[in-house]
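> Pasting the sequence and the predicted model now:
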Amino acid sequence: MVAFERKQNNGEWSEKELSTLLAALGAAIAPGTGRTWETGMTEKGDPQFYLLGPLPDQASELCVSRIAGRYILEDGSGRLLFEHRNLDLVGLHAKAAIPSTSWLMVRAITLWCAVRNTIHEKVEPLLVEGEELLVQFVPQLSAFA
């Protein structure tokens, strides 16, 4: 008896493929990140895997498609990041392509930079002027001592 490989249903991911993708993107899909994943199909019925960002937008951050036995990795804008027949390699590239900084951290850094810039532009000139006044009046104040 000869065991033949079953022909894969073209429009669906196999359990092995899904587990490979989920293992590679496990840290990105962790509960604290707010990210989720979803599957879909191309116009021609080829399977796609989407990594979705946090609510409320849930914008697509990554997409993996299987077309004619090749796995295609694209970013959220549809730019090609990597293409190969080995899903494990595509998973490694997908893991590396995920931004590791959370949106909350990005907003905190942006706020810090805005506060620092405001202090630099508004408060520092006042301090410099105050120092200049102090330099001018200290000799006169020492005459009273």
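Here it is on my side, so go on.
> alpha carbons only for contacts and neighbour counts from here, please
Will do.
> Against which helices or strands is whatever helix or strand Leu134 lives in packed?
According to DSSP states H and E, Leu134 maps onto helix 124-144. Applying 3 or more C-alpha pairs under 8 Å, 6 or more residues apart in numbering; DSSP states H and E, we find helix 124-144 packed against no helix or strand.
> ok, and here's another one to check against it:
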Amino acid sequence: QAKDFIDNYFAVYSGVKKFFDENVRHAEESGYIKTIFDRRRKILAINSRNKMEKEGAIRVAKNSPIQGSAADIVKKAMIDVSQALKATGSKARLLLQVHDELIFECDDDEKSISDAIALIQDKMEHAVRLSVPLRVSIEHGKNWGEFH
């Protein structure tokens, strides 16, 4: 059933399979894969004769451009947001990153919260220009447990 599900997925989304195949081919030829910001990750076992090593390297070649690019984008967004908060004199500040979430601390009044949310959303959604729009969801509360 799993094989059928995967086969059907790639039949419907053939561009995803093509993307994966191109990344694997590039890794086999060059020994590395790149993110959208051209950050490179070496994939030493991509041409291994050991089947287990080769399969693991193929998974890395498929996953790294996506996960690495997501990390690049969130890092750029963090820098952009931080600079914008300072430039506007906002007392909101970035406290923590948890995977793809950013946790901020902000004054308790509604204006401070709404101003910070608008700025954070704008900077995060415009951190990079892609062929599809970036969208973020923002939740707020007295503590992380209230909205997570």
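Arrived safely. What you see is a predicted model; the values in this text were computed from it and never measured.
> Need the TM-score from the superposition.
Once the chains are laid over each other, their TM-score by TM-score structural alignment, normalised by the length of the first structure reads 0.31; 70 aligned residues with a C-alpha RMSD of 4.6 Å.
> If you count contacts, what does the top helix by length along the second structure end up packed against?
In the second structure, ranked by residue count with DSSP state H as the criterion, the top helix is helix 51-88. Applying 3+ C-alpha pairs under 8 Å, 6+ apart, we find helix 51-88 of the second structure packed against helix 14-30, strand 32-34, strand 93-98, helix 110-125.
> for those, which one sits closest to Lys76 of the second structure?
With respect to Lys76 of the second structure, and counting by C-alpha to C-alpha, the nearest of those is helix 110-125 at 8.4 Å.
> what ranges do the helices span in the first structure?
With helices called from DSSP H, the first structure shows them at 15-24, 87-97, 103-118, 124-144.
> The third one vs helix 124-144, what angle?
What it means is helix 103-118 of the first structure. 40 degrees (axes from the mean of the first three to the mean of the last three C-alpha atoms, to 10 degrees).
> Could you list the buried residues of helix 103-118 of the first structure?
Within helix 103-118 of the first structure, no residue is scored as buried using 16 or more other C-alpha atoms under 10 Å.
> cool, the first one as well?
Of all the residues in helix 15-24 of the first structure, those buried under the rule 16+ other C-alpha under 10 Å are Thr20, Leu21, Leu22, Ala23, Ala24.
> Distance to Glu38 of the first structure added to the helices of the first structure, as JSON lines?
Listed next are those as JSON lines, based on distance: least, C-alpha to C-alpha, whole Å:
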{"stretch": "helix 15-24", "distance to Glu38 of the first structure": "11"}
{"stretch": "helix 87-97", "distance to Glu38 of the first structure": "15"}
{"stretch": "helix 103-118", "distance to Glu38 of the first structure": "21"}
{"stretch": "helix 124-144", "distance to Glu38 of the first structure": "51"}
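> Quick one, which of those gets closest to Tyr71 of the first structure.
The closest of the helices of the first structure to Tyr71 of the first structure is helix 87-97. By C-alpha to C-alpha, the value is 6.4 Å.
> packing partners for that closest one?
Partner elements for helix 87-97 of the first structure (3+ C-alpha pairs under 8 Å, 6+ apart): helix 15-24, strand 70-75, strand 80-84.
> And these: which comes nearest Thr110 of the first structure?
strand 70-75 (23.7 Å).
> ok and the closest one relative to helix 87-97, angle-wise?
10 degrees.
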